[in-house]
Structure formats: C-alpha cells, structure tokens
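**Student:** model the structure of this input:
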Amino acid sequence: MADVEARSELDGGADPCAPAVPPPYALIVESMSEGVSLSTEDGIIVYTNAAEDRLFGYARGELIGRHVSVQNAYPEEENAARVAEVIEALRAHGRWEGEWHNRRKNGSSFHTASRITAVDIDGGRHWLCVQRDVTAERTAEARLRVAMEAGKLGSWWFDPERGVGGWSDYSARMLGLSSAGREVSYEEWRGIVYPADRAGAEAAFAAALAGESDGYDTEYRVVHATGAVRRLRAVGAVEHGADGRARYVVGTFRDITEERSAREALEDTATRLDLAVTAHGIGIFDWYVQTGKVLWTPQEESLFGLPPGSFGGSIDNWAERLLPEDAASMQARLELAMAERRERIDFAFRIRRPDGAVRWIEGSGHFLYAEDGTPLRMVGTNMDVTDRRQAEQHQRLLVNELNHRVKNTLAIVQGIAHQSFRGSGMPSEARDAFEGRLAALSAAHNLLTRESWEAASIGQVVADAAAPLAAGRISTAGPELRLSPKTAVALALAVHELCTNAAKYGALQVPEGRVDVDWSVDGDRLFFRWRERGGPPVEPPARRGFGTRMIERALAAEFGGTATIDFAPGGVICTLEAELSS
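**Tutor:** As a prediction, the model looks like this:
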C-alpha cells in the first residue's frame, strides 16, 4: 500500500496498476534535471518525472497511457526504422544510447542525448529512458562547424588509452575518406600519411602526448583517396591527467597545399630577384613619406659603402650622403613629383662614401598615394653607374676627337679637290657637285656626332642636308623617327642630290617653288616622299645621272626597300618605302 501511495504522489494520480518508483529513489528521480520516463515493452508510457513533462511541454501526468511515438519527430518510415533499431539493441544488449529527434506537444522539435535501459518491474519488462536536451549544444556545434569549414578547418580527436580517434565530415572530405561518425585507428591515420613524412609526423605526435612540446603543431603530406598528394597542417591540444599521462587530444586539420605552393613560388621568385639584383648590384629602398622612415636592402647599403645594418633608416640619413648640390636638386624633384601626383620618377645623383669616394647613383621610384592624393610611399631601385658614366665621358672625348680629325680630313680632301680641279679643264659644275656632296657628308657627320653616333632624327637629317640650298623653302611633316648612322648618312646624301637637282632644274630654280617632304609609318612600314611644286614644267632626263642612280639603288639598298623618282610635269616626286625595322 505504501508503494501505491508513493507512486500516486509522484505521478499525480497515474494508473494505480502501473509499476511504482521505489520510495527510496522517488525524490531523487523527481529532482533530476534530465527527463525520465518508463514505458512498457510495447511502448505505453507509464511514468514521467517533472523534468520529462517540462521537456516535452505536457502537464503533469498528461503523457501517462500514451504511446512513446507521440514524442518522436521522425518521418513515419524513418521512425519505424529507428524504433526497430532501438528495440533490437535493447533485446540483444539491454541498453541503447544515442541522440533522438523529438517533438513537443506544440509541434516544435528538438534533440536529446538519450539512454534507454531494459528493466524488470513487478515481473514485467519495461524501458527506462533518461534524456537531456542537447539542441542548444548541437546548434552551437553546427555554427562552429560552419565557421570552421568557412575557414577551411576540419576537426579531429584521439583517445590515447584506446588508440582510436575520429574526424569531422569536413576532415574526411579533405582526405577523400568516409567518416560516418566512425572511429579511426591510429594505424589508419598513419597509413594515409605520406611515407617520407610519416616518421616526422609520428615523432611530433608522440612528443605532444608525452608533454615534451607545447601542444601539437606540425605539417605533413597525406595521400588523398584519389592518389593526389596534399599537404596538411595539424594543430592539437592534449589533455593530461594528474599522473601526466595523455587522456584526450582534440585538434584541427587545414589543407595548405595551395598556400604552401604559393609561398614556395613566392620564395623562389624572391630568391631569383635577390640573385638578380645582387648580380647586377641593384639596391632596393622603401621610403615611408609621412614618417620619413626608409628601409634599405643590404645591397643598397653596399652601394653607399655602408656595412649591412648600419644605415640610419631615415630620409635625412639618405640625404646627408648626397653631395649638397645634388641633395637640394633631388629634394626639389621629389617634392614636385609628389605635388603633381606622378607615379614614377627617374633620377641620378652623386654620393660621397665614408671612404671619401664620390660615386654616381641612378635609379627609379614608384609612388603610392592615399585616396585623397596624400603620398604614402616610394619604392624603387638604385644602381652605381660611376664606371658607366666614366666610360661614356671617355667615349665622348674619343668621338669628339674622331669627329675633329674626320672634319679635318674632309677639309683636306675638299682643299685637294679644289686645287686639283682648278685649271684642269674640269667644268665648274662638276667641281661644285663634288664639293656639295662632301659638304652634305660633313653635315650628316656633324649631326651624328651631336647624337654620339647612336641615332639621328629623320627630320633633322632632312633639315641639315637641305639647309645650304633650300633654307626656308622646304616643309617637313611626320612622326618622330630616329635613324641608324648608316641610314642617316644615306638619306642625307639623297636629300642633297634632290636639292641640287631641284635648284638646277626643278622647283628651287624659281623663287616661288617649294618642296614638301613627309613621312609616315603604317604598321612596320615606312613611307617617305619628296614632292616639288611651283617650279617650271619637268621633263624626264635623257639619261640617269649619278644622283638618280644613287637614290634608286644605294638609298633603297640601305633602307632595305624600294626608291623611285617620278619626273612628273608638275614637279619631281621621290618616294621611298621600306621595312621600319630596316
């Protein structure tokens, strides 16, 4: 009778024929925060504690007599399969443990961690279920999992005492393996580690378990299920017991294959760049304009004659090493460049090294600006060009000396010709033509000397060659184009011949006559034209003279194209067409 009274007090007037909770445990069960329920073997609920009723949103005793299926949130087919799985485990082992998807009275669903045990009460088999709401935990875990996967992190765990562990779905996908919540043996993990990395990975893990390192942090390669080799970074924390033995390990995986490849490629590029700048003696600087801080590479310090690491690190330290006049000029140029928001500046200045040597430095800098135009940084390179400048100066001296000697030689030739032709019976016209050609050759030579015999502007070649005979009567038009020394000389002689012919027989014979010279570039083709106008009617010559043959043959050959002279009635037209590269 006491049992029945105790039962009635706990279940709020439940069926008096239902099994009772023994009085010594009644208060304990009712005070539990976990939900407790008791059902018959065929699933009829015969007891619930207060926590169970609150968990499912029912009034006290409202679940008594109902089937446990009212608490399940699984679809019908899945529910039948899950229930069959639980019943099979209970009948085979007397116990089942796992998570369950539940439904409250109001229809909302939640998850519980449940433990069901088979018990015999009053001679009948019953199922005792104890469960705890883990919805908030699972939601937090799901959010953490999403965050970890967004960061490309997979999780793993390991139980040193049992020698087994496991990994998250993301970790399994990263490895190309199946997880399905299964446990993974140490040997299985060891088997996927790349053979050459296996010893190192195991040594790092053993050191972490033994407490010989601060946690577990290592990189190793793994063989993906597809056969591809991937590189992982594994980080873990080890929980040690009071006796110092490892109890549990939890950590993360991150696939760093692409990151490592990119880093190695960047390191290779940096190495090549370092080798290149070192081989060519190129120093690199980085000036933080707003703070005045300047960073130099060791090669930059070497350019200035400083030991590595001895540069002061400020723009003032740089400026004090320049010759005073160059420092003032450089400061003005830098300020102007930044005021005009230029992206690039090229410069040259002289420095005085600690040993007193004066060296020439050339370089370029690239400016970086804020959105409002404030200059932030200038990054650039420097080179010591002292030897090159000295060589160029020496070359200029040699070229000037050579030019002087060649001009003297041409003057001597001209003088000899003048003396030889005088009184020789040679027509003055022939003598004048010869001397004119020498003068044209000399003018071209002078132009190339001014350009250091590197290249000459096509417009200047025409102007200098035409100046003695047609100053102010020739118009030129065309893009800037520079000619090699040989082609410049050939064009100068050709223009001289055309001017001479125009002065004798063509447009320059009369005051109103004019000559238009123009050139254009179409792709890789050069088009050059000489056109006379305003002169007397032109008649084709009876024979081709020296000038005509020189233009049509020598000029065309020198330019690698074709040259033609058209003796049109309105004025001579000479055209040249050639490959621009020639």
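
**Student:** contacts, neighbours, all on C-alpha from now
**Tutor:** OK.

**Student:** tell me where the stretch 451-582 of the chain has strands.
**Tutor:** For the stretch 451-582 of the chain, the strands defined by DSSP state E, counting those that start in this stretch cover 456-457, 474-477, 482-483, 514-522, 525-533, 561-568, 571-579.

**Student:** need the ones you listed in JSON lines (columns: mean neighbour count and distance to residue 405).
**Tutor:** Below are those laid out as JSON lines (neighbours: other C-alpha atoms under 10 Å; distance: least, C-alpha to C-alpha, whole Å):
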{"stretch": "strand 456-457", "mean neighbour count": "20", "distance to residue 405": "21"}
{"stretch": "strand 474-477", "mean neighbour count": "15", "distance to residue 405": "32"}
{"stretch": "strand 482-483", "mean neighbour count": "18", "distance to residue 405": "24"}
{"stretch": "strand 514-522", "mean neighbour count": "18", "distance to residue 405": "33"}
{"stretch": "strand 525-533", "mean neighbour count": "18", "distance to residue 405": "33"}
{"stretch": "strand 561-568", "mean neighbour count": "17", "distance to residue 405": "33"}
{"stretch": "strand 571-579", "mean neighbour count": "21", "distance to residue 405": "33"}
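
**Student:** now the second one, please; I'll put the structures next to each other:
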Amino acid sequence: MRTLAVIKDITERRQSEDKLRAADQRLRAFMDNSAVCGWMKDEDGRYVFLSQNHQRHFGVTFDDWQGKTDFELWPLEIAEQFRTNDRAVLTSGRAVEVLEETRSADGKQAWWLCHKFPYEDENGNRFVGGLGVDLTAHKRIEEALRESERRLSLVMQGANVGLFDWVLDGDQVHFSREWKSQLGYDDSEIGNRFEEWQSRVHPNDLEPTLAKVRKFLAQPWPEYEVEFRMRHKNGTWRWILTRASLIQDSAGKPVRMIGIHLDITARKEIEESLRESEERLRLANEAANIGTYFSEFEFDRSRYSPEL
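**Tutor:** Coordinates of the predicted model:
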C-alpha cells in the first residue's frame, strides 16, 4: 500500500483571507457607528444589506427588509423615485448623488442626500449601494427662510420699500426687486454692481451723498439717513430717502452696508407746493399791504407779519 500526499503552502491565501475579514470588520464597525445610513440592493431592487444606523433610524431590522423591494416598503411615489435613481446607476455604471424624499420612522416627510453607486461581485451579480445623510432639518430651515423671505417681500411690495446689501470689499451690491421697481425697472434690467446706483444719482446730489457715505464708514453713527434724487427709467427724478446700518467683522471693520430706499417724491412735491403757496401768500399780503398774525394760545405767544 502506498500513500501519495500533496502539500501546498496556503499561508499567503490565509493571510489574504484574514486581511479581508479584518477589512470587512472595520467597514462594518464604521457603518454601524456612523451617522450615515448605508444599504445595498440587488439588480431587481431587493435589499441585501442594511447598516445598523439605517435600522436604528427607521426603526426596522434587516430581517424586516431582507429580500423585499421598495414597492413593498414605501408608498408608491417614493418607491418609484428610489427605483428610478437605482436604474440610472445600473444603466450608466456610474455613481450619482441625489436628494430623495422619504418618510421618517414616525411617518413624517423627510429628505435624504444619497450617494448611490454600482457594485459587481466576483460572480458578475450587480448591485446598487447607497449612503445617505438626513437633511430634513436643513430643508425645514431652508423652507422657513424662504417663507420668511416671501412674507418680507410682500411687506416690502406693499410698503414700496427697496432693500440693498452692499459688500464693501468690492462693488457688489444686491438690489431687491422692489428697489429696482421704484425706478421703473424689472428685476433683470439692473445688475448687482455699485455703479448701477451711482450712475443714477442726480449729479448735484452724488458727491454730497458719497461724502456722507464715506464719513459713515469711517465713523459710524446709530441712525444713518440721507436724501437724494435718482433718475427713473422714464427720465424723471425721484426723491429717495435712504436709511442704513453696518455689519462689522470681529475686528470692528465694516464689511457690509445694508439699508432701505423709500420713495419720498410725493412728500417732496407736497412740501414744495406748501412752500410755493406760502410764498404766493406772502407776496399777495405785501401787494395788498395786509398784515397777518398767528397766535399759539397754548404757549401764549403770537407771530406778526412785517405789515403789522
């Protein structure tokens, strides 16, 4: 009887296997303790992996989801959204980053930023992996800001108040839609440059107004206010009242000037009409040699014209 034995050194293979197991353990430890949710589906959309954080976040276990598709787990519109994005990954063979709407564990609307990528195992089976970050809180803040801006815009429109935001390190100025409409322009007709304002200020008002701006930037005071004329799109001049304040950096250096424009043309016209009426009355009194006086009984004092 003879025995034939073959001895093969598999040390290297065992070492490779040990390294793979260690790498797999590190990956699972990372996924299980990360704030990121991870999952993987096969080519038909069936779940084959869920990270521990994914299970905790949605209040499920892998056994609940294993082998199921999104159409068995989510409302139809959400499942269709997921499947469309998964197919795009499988078709293109490239990773994609998408914002997906879903539902939280308590059924509330939620938004996730998802990085989806293709994967193929050694047997040629194709999968779609995913990593997701919950952006629901950020989206709600964005929506609250948009709603706040919408309400502010309605107030500004109703009050005919124009806003501006000037970044002082350069010539960039954001002019609101209302700011532009005060001068007869659509939003797209005026850019976001300082020159847009400067070129429309009345020549007689420009230098005094700029001098006051420079003084305010050098030595700010609580209530900045200035009046000047600006050219309307139709060629007329509109009187503008500006009020503004400064935003300073940590060193106290002004970095932005934010303020409002109020169209006070009607007020100026009334003031001018009153001055003209008073002047006409004065001239008439002088011509007729008629004296006038005004008494303020509350303060026991009177004023008399020169004719008296």
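
**Student:** could I get the TM-score for this pair?
**Tutor:** The TM-score (TM-score structural alignment, normalised by the length of structure 2) is 0.77; 296 aligned residues with a C-alpha RMSD of 4.0 Å.

**Student:** nearest to residue 290 of structure 1, of the strands of the stretch 451-582 of structure 1?
**Tutor:** Closest approach to residue 290 of structure 1 among the strands of the stretch 451-582 of structure 1 (C-alpha to C-alpha): strand 482-483, 42.9 Å.

**Student:** list the helices and strands that closest one packs on?
**Tutor:** strand 456-457 (3 or more C-alpha pairs under 8 Å, 6 or more residues apart in numbering; DSSP states H and E).

**Student:** report the contact partners of the nearest residue to residue 234 of structure 2 once chain neighbours are set aside.
**Tutor:** Leaving out its chain neighbours, the residue that sits closest to residue 234 of structure 2 by C-alpha to C-alpha, 6 or more residues apart in numbering is residue 184, at 7.3 Å. Residue 184 of structure 2 makes contact with 232, 233, 234, according to C-alpha atoms under 8 Å, 6 or more residues apart in numbering.

**Student:** what do you get for residue 259 of structure 2?
**Tutor:** Residues near residue 259 of structure 2 by C-alpha under 8 Å, 6+ apart: 163, 164, 165, 242, 243, 244, 245.

**Student:** the equivalent of the last one over in structure 1: neighbouring residues, count only.
**Tutor:** This points to residue 245 of structure 2. Counting by TM-score structural alignment, residue 245 of structure 2 lines up with residue 366 in structure 1. By other C-alpha atoms under 10 Å, 15 other residues sit near residue 366 of structure 1.

**Student:** does residue 366 of structure 1 belong to a helix or a strand, and which?
**Tutor:** Applying DSSP states H and E as the criterion places residue 366 of structure 1 in strand 358-369.

**Student:** grab the nearest non-local neighbour of the equivalent of residue 174 of structure 2 over in structure 1.
**Tutor:** When structure 1 is aligned by TM-score structural alignment, residue 174 of structure 2 is paired with residue 295. Distances taken as C-alpha to C-alpha, 6+ apart put residue 286 closest to residue 295 of structure 1, at 5.1 Å, once the chain neighbours are dropped.

**Student:** what about the one you found, neighbour count?
**Tutor:** Per other C-alpha under 10 Å, the neighbour tally for residue 286 of structure 1 reads 17.

**Student:** residue 435 of structure 1 and residue 414 touch, don't they?
**Tutor:** Yes: contact criterion C-alpha atoms under 8 Å: residue 435 of structure 1 and residue 414 qualify, at 6.4 Å.

**Student:** mean shift of the helix or strand containing residue 97 of structure 2 relative to structure 1?
**Tutor:** In this assignment (DSSP H and E), residue 97 of structure 2 forms part of strand 96-103. Mean deviation of strand 96-103 of structure 2 relative to structure 1 after superposition (mean C-alpha distance after the TM-score superposition for structure 1): 2.9 Å.
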